[in-house]
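Undergrad: heads up, no residue letters with this:
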């Protein structure tokens, strides 16, 4: 690593929005969600999905409750084209669901894309081109004027093609790709060029991506609030965001963007996507849920959803993934276990959820409490007592908890690894020379059990 990284890397300049209002906003309703698992997520897979896996994931997205799904890039390959046609021709699109497809701003690809959508009841055509300085200069060799002319020409072509197919309700989505790295006035001109070419009064989604996340989330929020104000004169515009996760702050960027006025969020289940991934929709949706806002998406069986996504993507979901990972509701630490045990003991039906170390009730997502506490060498007496009481009806006094904890610690120090609930019961019976319930009866006859 360089000792003077500032000689190679440049900090992103702040927007300078002195009268910003987003820090005081509270998210009280969910955004419109778009899943791009079948397009952006699929193109990022080492082994892109075949048709059967795409269909399985598509059905899962419908079951979760997505009303807008980006189903592919039909101009990129025959497989992608055929998949879109199959959804339309086999009537697999519910009346309340809108499919979206993507195309770069190229004449041949726009024509092929519209051809793929023939017969759809409603469709969003997602057109994009990069507008940031390094892309204009290095990748495309275009100046700002030429970039704006490209947008006007390609959106005009899309309008002409779609007006010839009035049986479909057409929506334009325009993305100034690399928005977060571009000058705001240039991004605004690009969006206004797309709106004008599409036609006054027609529905437009302006999708503002952090194509490559390059600044702290508050900077992105300022960019969104700046654009929201500048576009206030266009009532038919929906402001959408498409965060990536290059800095590991995609979730924060999405949440602050919603506070700044974004109305729609694009992402993938569990954050699949190019490089470090797209925005993790599960994360943002369940963050809302823990604040008392129903996200409008159903993750009641999170393990089954995860299994489907892992099968279709051929990629694992991390054991530490928020809300869905194998270990995220599990405590090994003795102090954590003691606090959780006390939280469960104090809880009554109908109470507001307040259990230490558990920001959400695992049962709301179809998880059980069985894995909340697991015992290893870092665990304390409270966790062991919780498992024995919950699973086997063994209630120990405080003194017995302490003595048993020392015995269990000796075993784990010698063997390593975890002790299961069954292992603990067997050790308990061996230590006290009695079956677990008989030992429990004997302990209770001596004194009141310690339920702390």
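TA: In hand now; what should we look at? What you are looking at is a predicted structure, and each value in this text was computed from that prediction instead of being measured. Numbers count the residues shown, from 1 in each chain.

Undergrad: okay, CA-based contacts and neighbour counts for the rest of this
TA: OK.

Undergrad: elements contacting the helix or strand harbouring residue 162?
TA: Using DSSP states H and E, residue 162 falls within helix 144-163. Where contact means 3 or more Cα pairs under 8 Å, 6 or more residues apart in numbering; DSSP states H and E, helix 144-163 is packed against helix 107-116, helix 184-198.

Undergrad: tell me what angle it forms with helix 184-198.
TA: Interaxial angle of helix 144-163 relative to helix 184-198 (axes from the mean of the first three to the mean of the last three Cα atoms, to 10 degrees): 30 degrees.

Undergrad: and the angle from helix 144-163 to helix 107-116?
TA: Using the same axes, to 10 degrees: helix 144-163 against helix 107-116 is 30 degrees.

Undergrad: any idea how far the next helix or strand after helix 144-163 is from the chain center?
TA: The helix or strand immediately downstream of helix 144-163 is strand 169-177, counting by DSSP H and E. Put simply, strand 169-177 sits 22 Å off its chain's centre (Cα atoms, centre = their mean, to the nearest Å).

Undergrad: one more to weigh against that first structure:
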């Protein structure tokens, strides 16, 4: 690749060898977990959560067993401030849960932070300032001494405000951009903060070592953690916390190695949500421990619900191959895999095995609320949309949207029920093609083009009930322009349009499939159509026309 010489290793190894952690082969106990879904996770969302969503998500995190939850940066905005006040004033924080808030080392921000915390039974106040070479030189343009002064003055202000604010407060300090900081300097600044706070057995403090940007391999971070762990002042009264981000895709590895190296606590999010590539995925990290016989002290026994709640509150999607949580992570599409799993389950029954050793399955799916069906999928009137959709995708390369699978599933089950027989894959494919794909009556596409001077203006020639029509429309994209032209030209009214497309990987690789669904504003019914063509735009338009035709025919036949 070009320009490789412009990149360098932006990290610092400890001044002495720190590799004792390599002598350990597993994590012996669960760390202290701190969810940062409501702060780090929320600030990374395209549309941040509303107050009601944040409250509901907070309550769900408590249900999962989190005892420390970072709820935001209350001095940053009125929304953040109001959220914290709502939790306190409505008594929504369980007695065994500690909320955590973030603050910069600035007097007015610290004062507002403590003002927001009034009435909290217990809270962690998290102070941070950036310490890396890049941040010191490029952003702050300050010397090491000036950076230390920011941290120390902030530590003093926290102590002063805690003394005059009712409540039980604990302190946390993060040398932000720790991984790009010289280790001797990181140790110095942390120790100077600790000298201000002077933790003891009854008032322990947290030193958090964030992988603000992942700039090294995981073993480097582990060595950095071990160096800090072995050289921090007041170590017996310091909780050493890790906050790995995932820029290199090594968030879980950083965390696991960091725990071996002396880490006591993890800050992360469900499914790794967070800025850029995200934070460490607590679900993966916790269930990795579980898979090795360590109780993670978090309740992930109903993983489908965890996924549902996460997607509901964040608007994010849990990837189908996401460890433990993805819909397909326990699905064995290979016949040999299915055979091995079935034989492994039979072995367990015969031998009454104490330990889980089934081939291809790290853990028993039932332990996290998932099921595994080792039988070959066969479709009849009792079949579900998932099996029908899977069959279409696996055998014919058709990956239908979730709601379209449901619509098609009901149709297939109705056909099977009416015919009183099992349907073969080719029959299911035929039903789909006949009822959804490239439907051309009563409306059909003749031709279309986009204005060369305005690619977002579509002109379409269509045939409707033997009459040729010239339609035109504008949109925020070419497909949107076509959609608007059809709606306006035919005086149709629908909303909630869903669009999805992909290349057909089975059969002809030169073809594309598109799916369109929308809800009729008049009767509230949802109509689906599909288009298959060598040109993706034509496939998309054919899908839209197919859905429109289904709506028109449905109204005509009523």
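TA: Good, I have the coordinates. The structure displayed is predicted, hence computed values, not measured ones.

Undergrad: deepest in the core, which of the helices and strands packed on helix 144-163 of structure 1 is it.
TA: helix 184-198 (a mean of 20; mean count of other Cα atoms under 10 Å).

Undergrad: residue range for that helix in structure 2?
TA: Helix 184-198 of structure 1 lines up with residues 183-197 of structure 2 when matched by TM-score structural alignment.

Undergrad: nearest to residue 257 of structure 1, out of the helices and strands packed on helix 144-163 of structure 1?
TA: helix 184-198 (15.3 Å; Cα to Cα).

Undergrad: now that closest one, how far from the chain's geometric center?
TA: 29 Å.

Undergrad: and the host helix or strand of residue 252 of structure 2, what does it pack against?
TA: In this structure, residue 252 of structure 2 is located in helix 251-260 according to DSSP H and E. Applying 3+ Cα pairs under 8 Å, 6+ apart, one finds that helix 251-260 of structure 2 contacts helix 218-231, strand 238-244, helix 282-290.

Undergrad: circling back to that earlier point, would you turn the helices and strands packed on helix 144-163 of structure 1 into a markdown table with distance to residue 69 of structure 1?
TA: A markdown table is the format used below for these (distance: least, Cα to Cα, whole Å):
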| stretch | distance to residue 69 of structure 1 |
| --- | --- |
| helix 107-116 | 16 |
| helix 184-198 | 22 |
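
Undergrad: and residue 133 of structure 1, what's its match in structure 2?
TA: Using TM-score structural alignment, residue 133 of structure 1 sits opposite residue 133 in structure 2.

Undergrad: just give me the neighbour total for residue 41 of structure 2.
TA: A count of nearby residues for residue 41 of structure 2, using other Cα atoms under 10 Å, gives 23.

Undergrad: how about it, what does it touch?
TA: Residues in contact with residue 41 of structure 2 (Cα atoms under 8 Å, 6 or more residues apart in numbering) are 269, 273-275, 278.

Undergrad: now distance to residue 393 of structure 2 too, for those, in TSV please.
TA: Below are these laid out as TSV (distance: Cα to Cα, whole Å):
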residue	distance to residue 393 of structure 2
269	32
273	28
274	31
275	33
278	30
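
Undergrad: before we move on, back to that, out of the helices and strands packed on helix 144-163 of structure 1, flag the one nearest residue 324 of structure 1.
TA: Nearest of these (Cα to Cα): helix 107-116, 35.5 Å.

Undergrad: mean deviation, the helix holding residue 162 of structure 1 versus structure 2?
TA: Compared with structure 2 after the fit, helix 144-163 of structure 1 shows a mean deviation of 0.9 Å (mean Cα distance after the TM-score superposition for structure 1).

Undergrad: any buried residues in that helix, and which?
TA: For helix 144-163 of structure 1, burial by neighbour count (16 or more other Cα atoms under 10 Å) applies to 144, 147-148, 150-159, 162.

Undergrad: correct me, but residue 179 of structure 2 touches residue 13?
TA: No - using Cα atoms under 8 Å, residue 179 of structure 2 is not in contact with residue 13; the gap is 9.5 Å.
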